[in-house]
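[1] I'd like to go over a predicted model; first the sequence, then the structure.
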Amino acid sequence: MSALTATVLSEEVNLWDRQPGETARQYNQFRVYLDLGRTRSLTKAAETLTISYGQVRNIASARRWTTRAEAWDAHKSAEFEAQWTEERLRAAEDDARVLKVVMGKVASKLQGVDAAKMSLAELARFTDLALKYRRLLYGDPAQALSTDETPAGDAGAERSVRHKFEQLPADVRRAQILDLSDKLRHRTAAVSGTDDDE
């Protein structure tokens, strides 16, 4: 077998496509190597092609199999990531639609709630539930706090906010809960399209 001339990779075709000067047989050999997947090796290619390892090594070197296979792998990874990004976006949109319906139902129920008649424990449970929905809709406001004021991480930020709230007098906490309840009622009504104020 005569020495192969090294392939000059064309900019006009993908690196994993047949290159100028590459015979159909050489390209098919490359495809066998490529189709072995990310765990491919010249040894596996030689076994599959039933030719010697030395021949495969010479062909692979001249035809730049490793560079071309790396380009193929990067291309497939980018396709895969784009596909999953699209899937995640669709799932997020679906979740947002479901959440909007649920929040509409919650908003309709909130219209009949008289916060002044609720115990502090009931208000606290209601507020906790309302804040969970709010975080789902608008994100966690604790993440917006500066790191100087809060311990590291979401749990630390939540503890800091909770600690500050617990330090307030009971009447101030109750007023803040009532205010939050009213704001939540307006926001959920706005999300569901039943509030004329926003």
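    Received, thanks.
[2] contacts, neighbours, all on C-alpha from now
    Fine.
[3] K44: neighbour count?
    Per other CA atoms under 10 Å, the neighbour tally for K44 reads 16.
[4] Now it: which helix or strand?
    Take DSSP states H and E as the rule and K44 turns out to sit in helix 42-49.
[5] Buried residues, that helix. List them.
    For helix 42-49, the neighbour count (16 or more other CA atoms under 10 Å) marks 42-46 as buried.
[6] Please produce TSV containing these, extended by distance to V56.
    Converted to TSV, the buried residues of helix 42-49 look like this (distance: CA to CA, whole Å):
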residue	distance to V56
L42	6
T43	8
K44	10
A45	7
A46	6
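[7] separation between A157 and R125?
    Going from A157 to R125 by CA to CA, to the nearest Å gives 20 Å.
[8] ok, the two, which is more surrounded?
    More crowded of A157 and R125, by other CA under 10 Å: A157, with 22 against 12.
[9] Which helix or strand contains the more buried one?
    Going by DSSP H and E, A157 is in helix 153-166.
[10] from the middle of its chain, how far away would that helix be?
    26 Å (CA atoms, centre = their mean, to the nearest Å).
[11] and that helix, what does it pack onto?
    Applying 3 or more CA pairs under 8 Å, 6 or more residues apart in numbering; DSSP states H and E, we find helix 153-166 packed against no helix or strand.
[12] another one to put next to it:
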Amino acid sequence: MTGTTTTLQAATRQMWERQEGESAKAWNAFRLYRDMEPTERSIAKIAAKLGYSAPVLCERWSMRNNWVARALAYDEYTDLQARNRRERERLAASDRRIQIAKNMQLVGGAAIQDLGKKIQDALRSGKAIPKISLKDATAIINAGVQIERLESGESTANLAVEGTIRIEDVMKRERELMDIIKEAIRAEADPETTRRIIGYIESRCAAQRD
């Protein structure tokens, strides 16, 4: 059983780990060689570090135990580990940004709903409709949407080829935002109040475009 276990361990052992039959001194020398910066690796440097007057013994170990190939395999392994770590960090950062973007949209949506309720209350009580700007709410929603689309790999472009803003894009965005507001109001208001509120919003938007 012990012999089988030893054979299995040898079969699964990585090249840069201590190999079967490799002496303690040879393994220590290779470990020093392996852990050097790839551009700085030198058998002569290892020999000097170990206090040998000549690199003959280290050269023998290197040839017998395949130091160069083992060190290269270790370099590839550590590079893969580093790339995987960077990818995990990148994905985690992307997830955080997407969550922030969604929170921004929630904040903007809540502000729009609050505006709709204030307008409803004003109309029902016969008071003057409050002049509340939608600028901040729509700006938050726009920013949140753009960040989420960016993190999802979708286009966020709203510019023409030469970098000037296209009027049709601006109008399309206004219509989309108006639809969001209308739906928020329809969810809570009666038909007559809904008609009056939407008429007011449309007149405000038309005035702002003019």
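    Great, that's in hand. In this text, all values refer to a predicted model and were calculated from it rather than measured experimentally.
[13] ok so, going back, mean per-residue distance, the helix holding K44 of structure 1 to structure 2?
    In the superposition against structure 2, helix 42-49 of structure 1 averages 1.7 Å from its aligned positions (mean CA distance after the TM-score superposition for structure 1).
[14] what range in structure 1 does stretch 22-29 of structure 2 sit on?
    Following TM-score structural alignment, the partner segment of stretch 22-29 of structure 2 in structure 1 covers residues 22-29.
[15] Please list the residues outside the matching stretch that contact it.
    7, 18-19, 49, 59, 63 (CA atoms under 8 Å, 6 or more residues apart in numbering).
[16] TSV please, covering those and showing distance to R187 of structure 1 and secondary structure.
    Shown next, in TSV, are those (distance: CA to CA, whole Å; DSSP: H, G, I helix; E, B strand; the rest coil):
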residue	distance to R187 of structure 1	secondary structure
T7	64	coil
R18	59	coil
Q19	60	coil
L49	66	helix
I59	67	helix
R63	63	coil
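[17] I only care about those that end up buried; give me the ChimeraX line for that.
    Buried members of those, defined by 16+ other CA under 10 Å, are picked up in ChimeraX with:
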select :7,18,19,59,63
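[18] I'd like the contacts of stretch 22-29 of structure 1 laid out as JSON lines, including distance to D114 of structure 1.
    Converted to JSON lines, the contacts of stretch 22-29 of structure 1 look like this (distance: CA to CA, whole Å):
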{"residue": "T7", "distance to D114 of structure 1": "79"}
{"residue": "R18", "distance to D114 of structure 1": "74"}
{"residue": "Q19", "distance to D114 of structure 1": "75"}
{"residue": "L49", "distance to D114 of structure 1": "78"}
{"residue": "I59", "distance to D114 of structure 1": "81"}
{"residue": "R63", "distance to D114 of structure 1": "77"}
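[19] between the contacts of stretch 22-29 of structure 1, which is nearest Q176 of structure 1?
    R18 (69.4 Å; CA to CA).
[20] Name all residues that make contact with that closest one.
    Taking CA under 8 Å, 6+ apart as the definition, contacts of R18 of structure 1 comprise 24, 27.
[21] what separates it from K76 of structure 1, distance-wise?
    Using CA to CA, we find R18 of structure 1 at a distance of 17 Å from K76 of structure 1.
[22] picking that back up, which bit of structure 2 covers the helix holding K44 of structure 1?
    Counting by TM-score structural alignment, helix 42-49 of structure 1 corresponds to residues 43-50.
[23] What's the local residue count around V172 of structure 1?
    Using other CA under 10 Å, V172 of structure 1 has 12 other residues around it.
[24] let me redo that: W72 of structure 1
    19.
[25] for R187 of structure 1, same thing?
    Neighbours of R187 of structure 1 (other CA under 10 Å): 19.
[26] mind listing what it touches?
    No contacts exist for R187 of structure 1 under CA under 8 Å, 6+ apart.
[27] before we move on, what about S42 of structure 2?
    Residues in contact with S42 of structure 2, defined by CA under 8 Å, 6+ apart, are Y33.
[28] Give me the helices and strands touching the longest helix along structure 1, please.
    Across structure 1, the longest stretch assigned as helix under DSSP state H is helix 65-110. Here helix 65-110 of structure 1 touches helix 24-34, helix 120-138, helix 170-192, going by 3+ CA pairs under 8 Å, 6+ apart.
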